[in-house]
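Colleague: Here is my input, please return the structure:
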Amino acid sequence: MLTRRQLRVKVMQCIYAITQSKDDSLEKQEKFLKVSVENTYTLYLLMLSLLRELHTMAENHVMHDTKKYMASATDSFPDKEKFIKNQLLLQLVNNPSLTAELNKRKIKGWYLNADYIKILYKEIVRSRLYKIYMAQEGNSYGEDKNLIIDLFREVIAPNEKLYEFFEDDKLTWVDDIPLVNTFVLKQFKSIKKDESPSYFLPELLKDQQDMEFALKLLSKTLLNNKALEDEIQGKTPNWDKDRIADIDAILLKMAICEFLNFPSIPERVSINEYLEIAKEYSTPKSSIFINGILDKLVKEYKTAGKLKKAGRGLL
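Modeller: I've put the predicted structure just below:
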């Protein structure tokens, strides 16, 4: 679920937090990193539980409509229960593995925040997608799946109120929201009618080595901060560390740390990763600035024999 690039971003956030707070506690930042990684999975589960709550609200509305004497808008639909019979939604609702995981983690984010469910449900019911779906008789698994994908992409994910809720709940979720939304959509697009319940509980990391990589990158960058600053010194005309954007300085240090401490990662891979992160998190010209410095350093390290790379994909 989390890639190495996303782990690099989380390490960057930890180092930035130290820069801003002047708290140089490595132990505290390692704990923050682990919690930040774990919270990404919590956000993913919250998104799935949101869809379950929307299903519950739809059930309640259908039940309420059947008890009314006056006609309602839903009466024009061939099957008022079509949405709550949506097969992809039911895969989430009737999923014992997902229920157990939500209970295990005590995720009850919508219990005290039902207003967000109401807002989203009203937007869904008013949407063109919902009306077209409900107006058609019968439903195939493909049609059910496409509806949920389209509703998630066009109604749920872009909702500003929902974004504000997540932003206020956890600081690191601001960066995790696009990642999690993209992953949820990927899951929905790939799911099959007879999918195992465990499908919705993927591994957070590819393997334990990814977490070890992130922790090592964090500790090596922080513990060698002065030496890494010295490596940058003089690599650009009129260099002044006080004038370099904080994010740029952090990304440079992390990249140099990878060059010198991670022999299995090709230097070009490291450079490309940090350039992409700079484009997203720093100034418009940061990637050009960072690329220039890193290219100079790589040439110097190769000449001096300091760049010792070995492993798969390397000569």
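Colleague: Please make it C-alpha for all contacts and neighbour counts, starting now.
Modeller: Fine.
Colleague: distance from the centroid: which residue in the protein tops it?
Modeller: Tyr69 (46.3 Å; C-alpha atoms, centre = their mean).
Colleague: Secondary structure element holding that residue?
Modeller: Of the helices and strands defined by DSSP states H and E, none includes Tyr69.
Colleague: Could you check how far it is from Glu81?
Modeller: 18 Å (C-alpha to C-alpha, to the nearest Å).
Colleague: For Gly109, which non-adjacent residue is closest in space?
Modeller: In this structure, Gly109 finds its nearest non-sequential neighbour in Leu46, 6.9 Å apart by C-alpha to C-alpha, 6 or more residues apart in numbering.
Colleague: Go ahead and list the helix or strand containing the one you found.
Modeller: Secondary-structure element containing Leu46, defined by DSSP H and E: helix 26-66.
Colleague: which helices and strands sit right next to that helix?
Modeller: helix 4-21, helix 87-93, helix 114-126, helix 173-190, helix 208-223 (3 or more C-alpha pairs under 8 Å, 6 or more residues apart in numbering; DSSP states H and E).
Colleague: Can you tell me which of the ones you listed is nearest to Ala304?
Modeller: helix 208-223 (21.3 Å; C-alpha to C-alpha).
Colleague: Show me what counts as buried in the next helix or strand after that closest one.
Modeller: Later in the chain than helix 208-223, the nearest helix or strand by DSSP H and E is helix 225-232. For helix 225-232, a neighbour-count test (16 or more other C-alpha atoms under 10 Å) marks 225, 228, 232 as buried.
Colleague: for comparison, sequence B:
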Amino acid sequence: MLGRRQLRAKAMQTLYAYYRGNNNPRANEKNMMNGIYEIQDLYHLMLDLLLAVKYEAEASIQKGLEKNLPSAEEANPNYRFVNNPIFKVLESNPELNEFREKHGELSWAIESSYPSKIFKALKNSEEYKKYQSAENVSFNQHRRFIIRLYKDFIAPSEEIYSYIEDKKINWAEDLAIANTMVLNTIQSFIAKSDENTKLLKLLLDESHLEFTKELVRESIAHEVELNEIIKNNASNWEIDRIALIDKILMQMALAEFLYFPNIPPKVTINEYIEIAKDFSTENSAIFINGILDKSLKDLTEKDKVRKSARGLM
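Modeller: Here you go, the predicted model:
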């Protein structure tokens, strides 16, 4: 699920596009909203990849059975993996089935080389051999094995990352969110889970979208004022010499100080320091922290930071 930090990052990317020349605020805002909602599709696509790996396993079993002289293992295949109860929950899920019907262009059957390579690597692993040969396997063990499959063979895959990036350029940055959602989904399944089990929703509160749009709008509307604050508190730094990403992050944080009364300043500072670490540099995070601290003290002394008694995120 998307938290405020991820939404702030989306707002930052939108402002970056705006200042790099795509200065149509309405078009940028529309693209931002589309990008946010498309993370739900990415989440479904990555869940569907688990099933694609299962289908590769089934195809491998069938190929062995059809041989004229199958080995003992091929003639008596082990169906434990393909019968994993997690797969049954995913296969019967109406949301995932709807996604497949709506997005045939994203079918893993078309890009079968990816799940095929994942299954081959999995099949040769010690984890797979232990799982297949274990005497009794509980539901928790079935679930734990699918989590390991995802963590060890899908999430770290450079090939999957490149494929996702080719499909939609923003998805490369969103893949970590989708991976977390997939793992949380699998972890949430219990032995009684069935076709009525709900998948995760990208947004629990639609008001978070309004926050994101307002953050972009206020940052642009008060650009001159916010940049003046940055300039006054950036000792020995000309504002034109500050990296664009860093300037945008500080601009957004200052907008939160001044125009978002429900957000505590400490929350704002912490959030933008973490975003800077992800999208800029460690030195940028330190630099931003210093300027925001100085700016907050200055604005507070001037009674310009007015927060409600009960702060939100």
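Colleague: After superposition, what's the TM-score here?
Modeller: TM-score for the superposed chains, counting by TM-score structural alignment, normalised by the length of structure 2: 0.93, backed by 312 aligned residues with a C-alpha RMSD of 2.0 Å.
Colleague: ok so, going back, let me have the buried residues of helix 225-232 of structure 1 in CSV, adding distance to Gln87 of structure 1 as columns.
Modeller: Formatted as CSV, these follow (distance: C-alpha to C-alpha, whole Å):
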residue, distance to Gln87 of structure 1
Asn225, 53
Leu228, 54
Ile232, 56
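Colleague: nearest to Ala73 of structure 1, of those?
Modeller: Asn225 (64.2 Å).
Colleague: which residue packs closest to the aligned partner of that closest one in structure 2, ignoring adjacent ones?
Modeller: With TM-score structural alignment as the criterion, Asn225 of structure 1 lines up with Glu223 in structure 2. Among residues not flanking Glu223 of structure 2 along the chain, Gln251 sits closest, at 7.3 Å (C-alpha to C-alpha, 6+ apart).
Colleague: Which position in structure 1 pairs with the one you found?
Modeller: Checking TM-score structural alignment: Gln251 of structure 2 goes with Lys253.
Colleague: so its match, which of the three states?
Modeller: Recorded secondary structure, Lys253 of structure 1: helix (DSSP: H, G, I helix; E, B strand; the rest coil).
Colleague: Wait, it touches Asn225, no?
Modeller: Yes - counting by C-alpha atoms under 8 Å, Lys253 of structure 1 does reach Asn225; the two are 7.5 Å apart.
Colleague: Would you mind measuring from the residue nearest the centre of structure 2 to Leu45 of structure 2?
Modeller: The centre of structure 2 sits closest to Ile177, judged by C-alpha atoms, centre = their mean, with a distance of 1.5 Å. Ile177 of structure 2 sits 13 Å away from Leu45 of structure 2, taking C-alpha to C-alpha as the criterion.
Colleague: same question, Ser138 of structure 2
Modeller: 27 Å.
Colleague: Tell me how many other residues crowd Ala73 of structure 1.
Modeller: Neighbours of Ala73 of structure 1 under the rule other C-alpha atoms under 10 Å: 8.
Colleague: mind listing what it touches?
Modeller: Residues near Ala73 of structure 1 by C-alpha atoms under 8 Å, 6 or more residues apart in numbering: none.
Colleague: How about Lys82 of structure 1?
Modeller: Contacts of Lys82 of structure 1 (C-alpha under 8 Å, 6+ apart): 134, 139.
Colleague: Report the separation between the alignment partner in structure 2 of it and Lys151 of structure 2.
Modeller: With the correspondence set by TM-score structural alignment, Lys82 of structure 1 lines up against Arg80 in structure 2. With distances taken as C-alpha to C-alpha, Arg80 of structure 2 is found 20 Å from Lys151 of structure 2.
Colleague: Leu149 of structure 2 maps to what in structure 1?
Modeller: Per TM-score structural alignment, Leu149 of structure 2 is aligned with Leu151.
Colleague: Point me to the helix or strand that includes its match.
Modeller: Using DSSP H and E, Leu151 of structure 1 maps to helix 141-151.
Colleague: Contacts made by that helix with the rest, please.
Modeller: In contact with helix 141-151 of structure 1 (C-alpha under 8 Å, 6+ apart) are residues 86-89, 124, 129-130, 133, 185, 188-189, 193.
Colleague: Most neighbours out of these, which is it?
Modeller: Most surrounded of those: other C-alpha under 10 Å gives Leu88, at 22 neighbours.
Colleague: Would you enumerate the residues in contact with that one?
Modeller: For Leu88 of structure 1, the contacting residues are 141, 144-145, 148, 193, by C-alpha under 8 Å, 6+ apart.
Colleague: State the pair within these that is farthest apart.
Modeller: Most distant of the contacts of Leu88 of structure 1, by C-alpha to C-alpha, are Ile148 and Lys193, 13.8 Å apart.
Colleague: Roughly how far does Asp24 of structure 1 sit from Tyr44 of structure 1?
Modeller: 31 Å.
Colleague: swap in Leu215 of structure 1?
Modeller: In terms of C-alpha to C-alpha, Leu215 of structure 1 sits 22 Å off from Tyr44 of structure 1.
Colleague: again with Glu30 of structure 1
Modeller: Applying C-alpha to C-alpha to Glu30 of structure 1 and Tyr44 of structure 1 gives a distance of 22 Å.
Colleague: Which one of the two is surrounded by more residues?
Modeller: Tyr44 (22 against 18).
Colleague: Would you confirm that that one contacts Val180?
Modeller: Yes - between Tyr44 of structure 1 and Val180 there is a contact under C-alpha under 8 Å: 5.7 Å.
Colleague: coming back round to it: mind checking the helices and strands packed on helix 26-66 of structure 1 for the one nearest to Lys241 of structure 1?
Modeller: helix 4-21 (13.1 Å).
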